[in-house]
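Colleague: I would like to see how this sequence folds:
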Amino acid sequence: MLATGFRSSFRATASSPPRDSAPIRASASTTSDGCSRSKVSLSEDLRNELAAIAPRSECDRLAELSGLFHSAGSVHLRGRGAVAVHLDVADSAVARRAFSLLRAFGVASEIRTYQRRAFHGATRYQLHIAGDERALQVLHEAGVLSARLTPLSAPPRRVVARACCRGAYLRGALLGGASLSGPRAPHLELRSAEPEGADFVARLAAEEGVNLRVADRGRHAIAYAKGVDAIEGVLALAGAGRSVLVFEESTVLAATRSRANRLANADHANLVRTSRAAHEQLRAIQRLRRTGAFVKLPPQLQEIGELRERHPTFSLRELALTCRPPTTKAAAHRRLQKLQQLAAI
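Modeller: Coordinates of the predicted model:
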């Protein structure tokens, strides 16, 4: 049984719902305003992907519920020790997911919608959870509320003791308050009401080998990553394989494009060097002809000189194959160098 005492040393939002809020049925196939657009942001794609992942065990469901409420939840004081908890999310898919998680634990909730005054009046979704005994017990087990019904900035260790639970918690945090952009300028943020909550997310990711940084923005704190490797690590831990592939595909394309550019630049540089070398070789041959020394040269040197005059754009390999009999690239190079040395005397 949870104690009913309550302390006020925490952030709490106003207890009155938005004026334009209206309940909706959880089974409705409503989609968010963002999903109806032709271009869906990476953040929306990520939330839709994660919302379709079913937790395999009860501990995963509890950890995911904890991540959701720590990133997007608020506790409301009703007076005389009464408590209500709200969850405010951006997508209907996330709202339905939270509704299903709560229902799996026998907790009743109601989904309502309201229009934001900013951001072009985007639709938001709120889950209203009455503070009955069962709801408070589940939220305590999930590490959202303490035994005295005060909000916890981070859940206790028992909620995220296993690797699967840590992944589920990160999934809940991504569903509730994450922003993802990229892949050209990759950036991932996981929002928390308090710096302690952001620190907890960063420590959780570090346990799985992923490095996140923490920043306090006054009204909220974030755990964030800007590198592709760290972002892919967080997404993989949460089970967002499709979103990971988006970043990996971009990395592969960038590497392929860079390699193609390097090869093109190398080919251009080789052509420039070949052209300059052929020009110097032709000048040497012309000098030898003017002095009458060319006709006195050994047959092999005369042959390579005549081939260079006949084929000024040929590479050394092509000149070597044109010789009779064909010779090696190194041999053709030595013969041309000999012509240049004789012309310089």
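Colleague: going forward, measure contacts between C-alpha atoms and count neighbours the same way
Modeller: Fine.
Colleague: helices along the stretch 201-345 of the chain, start to end?
Modeller: 228-238, 241-291, 299-310, 316-322, 329-344 (DSSP state H, counting those that start in this stretch).
Colleague: also this sequence, please, to line up against the first:
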Amino acid sequence: MSFASRTKKELTLIEESDCCQRTELEALITANGRLKTIGGRPVLDIETENVAIARRIYTLIKAALTVHPEVVVRKKMRLKKNNVYAIRLSTHPLELLQQLGWNRLPSPGAVEQSVPVLDKRRKRCCQRAYLRGVFLAGGSVNDPGSNSYHLEISASTKALGEILIKMTDAYELHAKLIQRKRGYVLYLKEGEKIVDFMSIIGAHQALLKFEDVRILKGMRNQVNRLVNCETANLNKTIGAAVRQLEVIRFIDEHMGIQNLPNHLREVAELRQKYPEVNLQELTARLGNKVSKSGLNHRFRKLEQIAEQLGK
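Modeller: All right, here's what the predicted structure looks like:
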């Protein structure tokens, strides 16, 4: 089971108050509801490929509308040929929509909410329930172990997308909305914002899993950066030491390091004695009587002497 599927399964087990049950059902119908005409009679289908979400819709309808919907199962004919579960309301579906807040009856096709989804009267808990419903209906989230963080929610219309933006902005998530072939998509790409969204909709177990992986990835990246930095510094130290030893060897062969000025002979002999240490450690070997930059200046003097000797 994917991380997104586990997250949705957790959300379907949340127990809600009556107002939040109706709000979540409203969101599921708005996102996935389709009004059809079968045998000359209107029928409302709420479709999903997730059996846990289908069970959730069935339970919400029974609780909020006190009716017993039908469950219709069909198999997709393309791609993975998954089952599609349709929770069907065939008895007075238009009246039931009015009970949920639709103040004008929709025409056959996708069900669009004519009552503003975000209004001043809506409780904070119901706003969370609405976001939970639209995520169950058309949301997905990448596994936190993947290369990038990504959470998105599909919106059939631009109006619904803009409403979702307003609702998420209330929590300072700053989600983005883009248009795709089959509608609009609200998305988040920052790990912290995705964690905040999962907290808002009540996916606490998924949130902890996401945070665990995110923290582990952060620590691993930090360790890798430190190792790379240390490796680069080590390579730099070794490269400088090798060049200095070559210069000292050349000078010794052509004039003898014993003929160098005392301060240059001292650092030449010290480098020969300690070929693997960096400049900071060499200054310590000299009793810190010369600074790191002063020591580096002496090695440059040795390079100049080697150049004069024909190196």
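Colleague: fetch the TM-score of the aligned pair.
Modeller: Remark: TM-score between the superposed chains equals 0.77 [TM-score structural alignment, normalised by the length of structure 2]; 295 aligned residues with a CA RMSD of 3.4 Å.
Colleague: circling back to that earlier point, in a markdown table: the helices of the stretch 201-345 of structure 1, plus distance to Asp88 of structure 1 and mean neighbour count.
Modeller: Putting the helices of the stretch 201-345 of structure 1 into a markdown table (distance: least, CA to CA, whole Å; neighbours: other CA atoms under 10 Å) gives the following:
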| stretch | distance to Asp88 of structure 1 | mean neighbour count |
| --- | --- | --- |
| helix 228-238 | 20 | 21 |
| helix 241-291 | 23 | 14 |
| helix 299-310 | 78 | 17 |
| helix 316-322 | 70 | 17 |
| helix 329-344 | 73 | 16 |
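Colleague: now for these, which one comes closest to Ala161 of structure 1?
Modeller: Closest to Ala161 of structure 1 of those is helix 228-238 (CA to CA; 14.7 Å).
Colleague: check the offset of that closest one from the chain's centre.
Modeller: A distance of 7 Å separates the C-alpha centroid of helix 228-238 of structure 1 from that of its chain, computed with CA atoms, centre = their mean, to the nearest Å.
Colleague: what does that helix contact?
Modeller: For helix 228-238 of structure 1, contacts defined as CA atoms under 8 Å, 6 or more residues apart in numbering pick out 50, 167-168, 170-171, 186-188, 205, 210-212, 225, 241, 243-244, 247.
Colleague: could you redo the last one with a cut-off of 7 Å?
Modeller: With contact meaning CA atoms under 7 Å, 6 or more residues apart in numbering, helix 228-238 of structure 1 is reached by Gly167, Ala168, Leu170, Arg171, Pro186, Leu188, Ala205, Val210, Asn211, Ala225, Val244.
Colleague: from the residues you listed, which single one is nearest Gln281 of structure 1?
Modeller: Nearest to Gln281 of structure 1, judged by CA to CA, of these is Pro186 at 52.1 Å.
Colleague: residues contacting the closest residue to the closest one other than its chain neighbours?
Modeller: Nearest residue to Pro186 of structure 1, sequence neighbours excluded (CA to CA, 6 or more residues apart in numbering): Lys226, at 5.5 Å. The contact partners of Lys226 of structure 1, taken as CA under 7 Å, 6+ apart, are Pro186, His187, Leu188.
Colleague: try Leu175 of structure 1
Modeller: Going by CA under 7 Å, 6+ apart, Leu175 of structure 1 touches Arg47, Leu50, Leu68, Val94.
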